[in-house]
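Engineer: 3D, please:
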Amino acid sequence: MEKNNQTTTTAEPGKKELIITREFNSPRELVWKAWTEPAMIKKWWGPKGYTCPSCEVDFKTGGKYFFCMRSPEGKDFWSTGIYKEIAPMERIVFTDSFADEKGNVVPATHYGMEGFPLELMVTVTFEDHNGNTKMTLKHIGIPTGEITDMTNVGWNESFDKLDESIK
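Structural biologist: The predicted structure is shown next:
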């Protein structure tokens, strides 16, 4: 377990899940909007140095999202998923898949990566905590090992950007 800047990360050996808890010095409504409004998502989606040039959100149960994450070298990585559960201001559950530029689900090998299932599941919860917002992300299906470490870094760098975007 690693603690850094009000962040706790847990990745149990052999378990295909990553859990990240982060406390933001912002109201829950603002952290919620950062996950649900395209203009806000574009400000933080992707690790340090990455941008989000395209973000489409049909934010309802059964609705779809379709995001582009652009690397500093200009390579685009597309992702898509379906919102499975939305409990306003409390929880968002959605699938997570790699996609091509048209929104079709593709295997990770499309981007030169191995070992990912076609679909992963993400749950994000939001709680009031000591006047701040405690957000917990659970990413289920992540392959163990180096990919978990890279995913952990990517999410945490994204959350650093999220934090900056809501100050």
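Engineer: please count neighbours and contacts with C-alpha atoms only from this point.
Structural biologist: Noted.
Engineer: need the longest helix for the protein.
Structural biologist: helix 146-165 (DSSP state H).
Engineer: so what secondary structure elements neighbour the helix or strand containing residue 136?
Structural biologist: According to DSSP states H and E, residue 136 maps onto strand 132-140. Counting by 3 or more C-alpha pairs under 8 Å, 6 or more residues apart in numbering; DSSP states H and E, the packing neighbours recorded for strand 132-140 are strand 17-24, helix 28-36, strand 120-129.
Engineer: quick one: which of those is nearest residue 8?
Structural biologist: Across the helices and strands packed on strand 132-140, residue 8 has its closest neighbour in strand 17-24 (5.1 Å, C-alpha to C-alpha).
Engineer: so which elements touch that closest one?
Structural biologist: Applying 3+ C-alpha pairs under 8 Å, 6+ apart, one finds that strand 17-24 contacts strand 7-10, strand 132-140, helix 146-165.
Engineer: which of the ones you listed is buried the deepest?
Structural biologist: Highest mean neighbour count of those: strand 132-140, a mean of 20 (counted as mean count of other C-alpha atoms under 10 Å).
Engineer: could you also give me the structure for this next sequence, so I can compare it with the first?
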Amino acid sequence: MSNPVVIDATPGQSYADITREFEAPAVAVFRAHADPEFFKSWIGPRGYETRITDWDFRTGGGYRFEQGGEEGTFGFRGVFHTVRENELIIQTFEYEGAPDEISVDVIRFEELPGGRSRIVDHSVFASVDALETMMQQGMEVGMREGYEQLDELLAAGR
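Structural biologist: Sure, this is the predicted structure:
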């Protein structure tokens, strides 16, 4: 059984707090976010292929990736504002299909007992509508399926 993604989005607010636990240490979960080859193998919904077009994982660096599936190809980009190894990523996130709707994500990697870990993500959107649109367009499904794929890779020793 997979650990659930918990998205706490208060109606009328433009932010969401997202938590997810993993049966792996924080160093492994952080590496899955830092390494572009690893990242593209789990990010997003099942059935989508991810192609990294830009990846500079460092404070002040940036990224861009595309995901393709039956519904077409979708581009995403952002800037890594702060990277603290195995501990913290502060980044922007923009779906290119909704330009100017950028979220700022503060992602913390926490160690838990027994070699487990937790991601705590505070995601701030430009408006209440922007967050609601992301939720309606399947944010929860993409996160849940992506983290399930990450669980499978980590369990296989990746």
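Engineer: give me the TM-score for these two chains.
Structural biologist: Between these two chains, after superposing, the TM-score reads 0.83 (TM-score structural alignment, normalised by the length of structure 2); 149 aligned residues with a C-alpha RMSD of 2.1 Å.
Engineer: rewinding a little: tabulate the helices and strands packed on strand 132-140 of structure 1 (a markdown table), appending distance to residue 155 of structure 1 and mean neighbour count.
Structural biologist: Formatted as a markdown table, these follow (distance: least, C-alpha to C-alpha, whole Å; neighbours: other C-alpha atoms under 10 Å):
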| stretch | distance to residue 155 of structure 1 | mean neighbour count |
| --- | --- | --- |
| strand 17-24 | 8 | 21 |
| helix 28-36 | 13 | 18 |
| strand 120-129 | 12 | 18 |
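Engineer: now the ones you listed as CSV including distance to residue 143 of structure 1?
Structural biologist: As requested, these are exported to CSV (distance: least, C-alpha to C-alpha, whole Å):
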stretch, distance to residue 143 of structure 1
strand 17-24, 8
helix 28-36, 24
strand 120-129, 10
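Engineer: what about the counterpart of residue 84 of structure 1 in structure 2, how many neighbours?
Structural biologist: In structure 2, the residue matched to residue 84 of structure 1 (TM-score structural alignment) is residue 81. Residue 81 of structure 2 is flanked by 18 other residues according to other C-alpha atoms under 10 Å.
Engineer: now do the helix or strand residue 81 of structure 2 falls within and helix 26-34, the angle between them.
Structural biologist: Using DSSP H and E, residue 81 of structure 2 sits within strand 72-84. Using axes from the mean of the first three to the mean of the last three C-alpha atoms, to 10 degrees, the direction of strand 72-84 of structure 2 lies 130 degrees away from that of helix 26-34.
Engineer: distance between the next helix or strand after strand 72-84 of structure 2 and the chain's centre?
Structural biologist: Downstream of strand 72-84 of structure 2, the next assigned helix or strand under DSSP H and E is strand 88-95. Offset of strand 88-95 of structure 2 from its chain centre (C-alpha atoms, centre = their mean, to the nearest Å): 8 Å.
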